[in-house]
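J.: The following block contains a protein sequence and its predicted model.
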Amino acid sequence: MKFVDEATIFCEAGKGGNGCLSFRREKFIEKGGPDGGDGGDGGSVYLEVDGSINTLIDFRYQPRYRAKTGESGSGRDCTGAKGADIVLKVPVGTTVIDVETEEVLGDLTKVGQRLMVARGGFHGLGNTRFKSSTNRAPRQTTPGSLGEERTLRLEMKVLADVGLLGMPNAGKSTLIRAISSAKPKVANYPFTTLVPNLGVVSVQPHRSFVVADIPGLIEGAAEGAGLGIRFLKHLVRTRLLLHVVDMAPYDESDPADVVRAIEVELDKFSETLAGRERWLVLNKLDLLPEEEREQVCSQLQEKLGWSGPVYKISAISGEGTKQLCFDIMEWIEARSAEEAEDESLAEAERALRIRMDAEAREKLQALKAARAKKRSNEDDDDFDDDDDDDMEVVYAP
């Protein structure tokens, strides 16, 4: 199945049914009075989280949704039927944004969670509603109101405790295969990973965490190079970043320069995300002579001035991965316990994620606008205003 993590849809709630103008008519009852019923409410549009869905691809093929209109009222005080609601299934981790106002309507993070995105119109009132001691035969009714219309942007972000960060071919996919049951594609060329992958890491019975592997970044990703920064938004929900470093690069580049390049791209994307807890994971040590490993790792730490946690592993052989997973589990449990005891810490964590979401959304929208402007300029350059019968018009894809 194709991985789609963003889609734009149009939702229109149903119109409310009109009220009825009717008078009671029965044999031997000359003036029975008003008996016009109310209309039914229009149907609403809801989004509901379904745990079996992991992509927004269905919304690419069907972007418009309209709920049913409520039926009009009828005589004998009969109320019109309510319009049927529409419930659209979305994956866990979907953020709902109003395109016109850029307001975040909701963040759907739990299976079964439901959000109303377009409210159905209110029902019209029948003439029975207007009868009084001074108005014995009212002819007033009201029409049903229109339902809400909204253009929404759905953004899906994978839910994970730990995110893997690094250059292409750093060994992120190999690491997630080594510590979980996930089976992402692994090959000896860059950009093997084209979509995010999730893996559940079980440390002990009833002790596990979720790790996310995103496509690798390269220098200039913030300006759209390589796969760009499209998938970096999936890291804003993680609690811990593992910066996987290839200690034996095939191009003999300096690992310290590679780490700094990634840090620059991360900071351009979101300063808040760049300040997240991050551990260095020095991978592919099995490709270095055993007597040189410690020296090479120490030199890297000195060049970076790194004072945080450092783990030396070989993902393909599993060396060092068990201790890494155990320490991650300990860290996550400690943070969860602190937030459970102190509500202010939990609130700070929520505020931090909201800020990262906003920064990521702003950066991605700016990048899209820049790309659209570039395509527009290319179209203008392709157009030649000379009166030439042999003129060729080129349309940019």
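T.: Thanks, I have it. None of these values were measured; they are calculated from a predicted model.

J.: From now on I want contacts and neighbour counts done on CA atoms only, so please keep to that.
T.: Noted.

J.: I'd like to know how far the residue nearest the centre of the chain sits from residue 3.
T.: For the chain, residue 156 is the residue whose C-alpha lies nearest the centre (Cα atoms, centre = their mean; 2.1 Å). As for residue 156, its distance to residue 3 is 10 Å (criterion: Cα to Cα, to the nearest Å).

J.: ditto for residue 247
T.: Residue 247 sits at a distance of 31 Å from residue 3 (criterion: Cα to Cα).

J.: Looking at the two, which is more packed in?
T.: Counted by other Cα atoms under 10 Å, residue 247 and residue 3 do not tie: residue 247 has more neighbours, with 26 against 12.

J.: got the residue ranges for the helices in this structure?
T.: 57-61, 172-179, 255-269, 271-274, 293-304, 321-341, 343-382 (DSSP state H).

J.: on contacts alone, who are the packing partners of the last one?
T.: The helices and strands touching helix 343-382, judged by 3 or more Cα pairs under 8 Å, 6 or more residues apart in numbering; DSSP states H and E, are helix 255-269, helix 271-274, helix 321-341.

J.: Mind doing that once more with 7 Å?
T.: Using 3 or more Cα pairs under 7 Å, 6 or more residues apart in numbering; DSSP states H and E as the contact test, no helix or strand touches helix 343-382.

J.: again, but for the third one
T.: On a contact count with 3+ Cα pairs under 7 Å, 6+ apart, helix 255-269 meets helix 293-304.

J.: Check which residues of stretch 213-227 are buried.
T.: Neighbour counts using 16 or more other Cα atoms under 10 Å place 213-222, 224, 226-227 of stretch 213-227 among the buried residues.

J.: can you check stretch 34-53 too?
T.: Neighbour-count burial for stretch 34-53, counted by 16+ other Cα under 10 Å, picks out 34-50.

J.: and the end-to-end length of that stretch?
T.: The first residue of stretch 34-53 is 51 Å away from its last residue (Cα to Cα).

J.: starting at the chain centroid, how far to it?
T.: Centroid separation for stretch 34-53 versus its chain: 26 Å, with Cα atoms, centre = their mean, to the nearest Å.

J.: Then stretch 160-169?
T.: Per Cα atoms, centre = their mean, the displacement of stretch 160-169 from the mean C-alpha position of its chain is 18 Å.

J.: what about versus this one:
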Amino acid sequence: MKFVDEAFIRVEAGDGGSGCVSFRREKYIPKGGPDGGDGGDGGSITLLADNNLNTLVDFRFQRIHRAESGHKGMGKDMRGRGGRDLLLRVPVGTRVFDEETGEHLGELLTNGERLLVAQGGFHGIGNARYKSSTNRAPRQFSPGSPGERRDLRLELILLADVGLLGFPNAGKSSLIRQVSSARPKVADYPFTTLYPNLGVVSLGHRRSFVIADIPGVIEGAAEGAGLGIQFLKHLSRTRLLLHLVDMAPLTEDEDPADQVRKIEAELAAFGGELTDKERWLVLNKCDLLDPAAAQQSRDRVVEALGWQAPVYECSALTGAGTATLMEDLMRRLEQLKVESGEAHSPDEPDVSEWHPLD
């Protein structure tokens, strides 16, 4: 199924039903009085987060969604039936914006969470509600109010703990295949990955995290080049970024340190919180170099960048070095959860003094 991360829809809540003007007319009751009932409330439109959905593709085919309007009031003080509410299911991690005003209406981050996006109209009042000692035969009534109408932009944010960042062919898809059960397409040409992929890394009982494979970013992405820039927003909710670098480029002119700088420039141009996120450097494809050359390349890249965060060497193809990387990621994520005040079980390991494994 094609991954769709953005959709534009129009929601129209139901109008309230009009009140009724009616008078009681029964045999032998000459002065029955007013008995016009109220109308029914219009139906509202609510979004519901559903774990069984992972794309917004359904909203590409049906863009207009209308709730039922309330029915008119009737005689004998009978109120009109209310309009049925409309429930729209969306994937967990959906942000909702008013397209006309740009207002952020909310986001759905847990399964079963609901968000009211269009309120149904209020019912009209029948003439029975207007009777008084001085107004014995009222002919007043009120129409129902119109329901809310909005043009919405739905934006899907992938909820992952770790995001993979890097140039095309840096080995992101190969890494996620190596450490999880996800099977993204892998090929020897750029832009093999067209849509984000999620994988779950399991390291034992109650020790797992979600890793996201994001399409590669290239130079000039902030101006619209390549594919990655349209998916960078998915990384905004990750706790940590892995910056993959190809240590065995096809040509000698390609400098791994220069690749890192180019992507850092695109992150800065993109803005937001990405530039401030914790980012680890992963030197991939080290199996294509002999040990001495690999060590020299590592030292040269770290020195050129002045890198202070953790640095790892691995081979996404053979799996060398990935076990240590995943274990360190798990320990770091556990520590971040503790620091953020998230609830954790007493039997979870002590990570108050986390440090990378030797």
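T.: Thanks, I have it. What you see is a predicted model, and the numbers here were worked out from it, not measured in a lab.

J.: so of the buried residues of stretch 34-53 of the first structure, which ones are in strands?
T.: Those of the buried residues of stretch 34-53 of the first structure mapping onto strands are 45-49, per DSSP state E.

J.: Now that we have those residues, can you turn them into TSV and tack on distance to residue 16 of the first structure?
T.: Below are these laid out as TSV (distance: Cα to Cα, whole Å):
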residue	distance to residue 16 of the first structure
45	14
46	17
47	21
48	23
49	27
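
J.: Quick check: of those, which lies closest to residue 362 of the first structure?
T.: Nearest to residue 362 of the first structure among these: residue 47, at 23.9 Å, using Cα to Cα.

J.: And for the residue lying closest to residue 65 of the second structure once chain neighbours are set aside, the neighbour number?
T.: Using Cα to Cα, 6 or more residues apart in numbering and skipping residues adjacent in sequence, the residue nearest residue 65 of the second structure is residue 11, 4.9 Å away. As a burial measure, residue 11 of the second structure scores 23 neighbours (other Cα under 10 Å).

J.: go on, the one 3 residues further on?
T.: By the criterion of other Cα under 10 Å, residue 14 of the second structure has 31 neighbours.

J.: One more: residue 31 of the second structure?
T.: If you count neighbours by other Cα under 10 Å, residue 31 of the second structure ends up with 12.

J.: got it, and residue 159 of the first structure?
T.: Residue 159 of the first structure, neighbours per other Cα under 10 Å, totals 20.

J.: wait, it sits on residue 91?
T.: No: using Cα atoms under 7 Å, residue 159 of the first structure is not in contact with residue 91; the gap is 10.4 Å.

J.: List the buried residues in stretch 87-97 of the first structure.
T.: Neighbour-count burial for stretch 87-97 of the first structure flags 87, 89-97 (criterion: 16+ other Cα under 10 Å).

J.: Now the terminal residues of it, how far apart.
T.: With Cα to Cα, one end of stretch 87-97 of the first structure sits 17 Å from the other.

J.: Residue 282 of the first structure versus residue 247 of the first structure, what's the distance?
T.: Residue 247 of the first structure is 6 Å from residue 282 of the first structure, by Cα to Cα.

J.: same check, this time on residue 333 of the first structure
T.: Applying Cα to Cα to residue 333 of the first structure and residue 282 of the first structure gives a distance of 24 Å.

J.: Which one's more surrounded, the two?
T.: A direct count of neighbours by other Cα under 10 Å for residue 333 of the first structure and residue 282 places residue 282 higher, at 24 against 15.

J.: correct me, but the more buried one touches residue 242?
T.: No: the criterion here is Cα under 7 Å, and residue 282 of the first structure misses it with residue 242 at 9.9 Å.

J.: burial measure for residue 150 of the first structure, as a count.
T.: Neighbour number of residue 150 of the first structure under other Cα under 10 Å is 18.

J.: should've said residue 78 of the first structure
T.: Neighbours of residue 78 of the first structure under the rule other Cα under 10 Å: 16.

J.: From residue 193 of the first structure, how far out is it?
T.: Distance from residue 78 of the first structure to residue 193 of the first structure, by Cα to Cα: 60 Å.

J.: Also residue 219 of the first structure?
T.: Applying Cα to Cα to residue 219 of the first structure and residue 193 of the first structure gives a distance of 17 Å.

J.: do the same with residue 251 of the first structure
T.: For residue 251 of the first structure, the distance to residue 193 of the first structure (Cα to Cα) stands at 20 Å.

J.: Show me which of those two is the more surrounded one.
T.: residue 193 (20 against 6).

J.: wait, that one sits on residue 212?
T.: No: using Cα under 7 Å, residue 193 of the first structure makes no contact with residue 212, being 11.8 Å away.

J.: all strands for the stretch 1-150 of the second structure, in order.
T.: Secondary structure of the stretch 1-150 of the second structure (DSSP state E, counting those that start in this stretch): strands at 6-12, 45-50, 64-66, 86-91, 94-98, 104-108, 114-118, 149-156.

J.: Could you export those strands to a markdown table, including columns for distance to residue 29 of the second structure?
T.: As requested, the strands of the stretch 1-150 of the second structure are exported to a markdown table (distance: least, Cα to Cα, whole Å):
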| stretch | distance to residue 29 of the second structure |
| --- | --- |
| strand 6-12 | 45 |
| strand 45-50 | 45 |
| strand 64-66 | 44 |
| strand 86-91 | 44 |
| strand 94-98 | 55 |
| strand 104-108 | 55 |
| strand 114-118 | 45 |
| strand 149-156 | 46 |
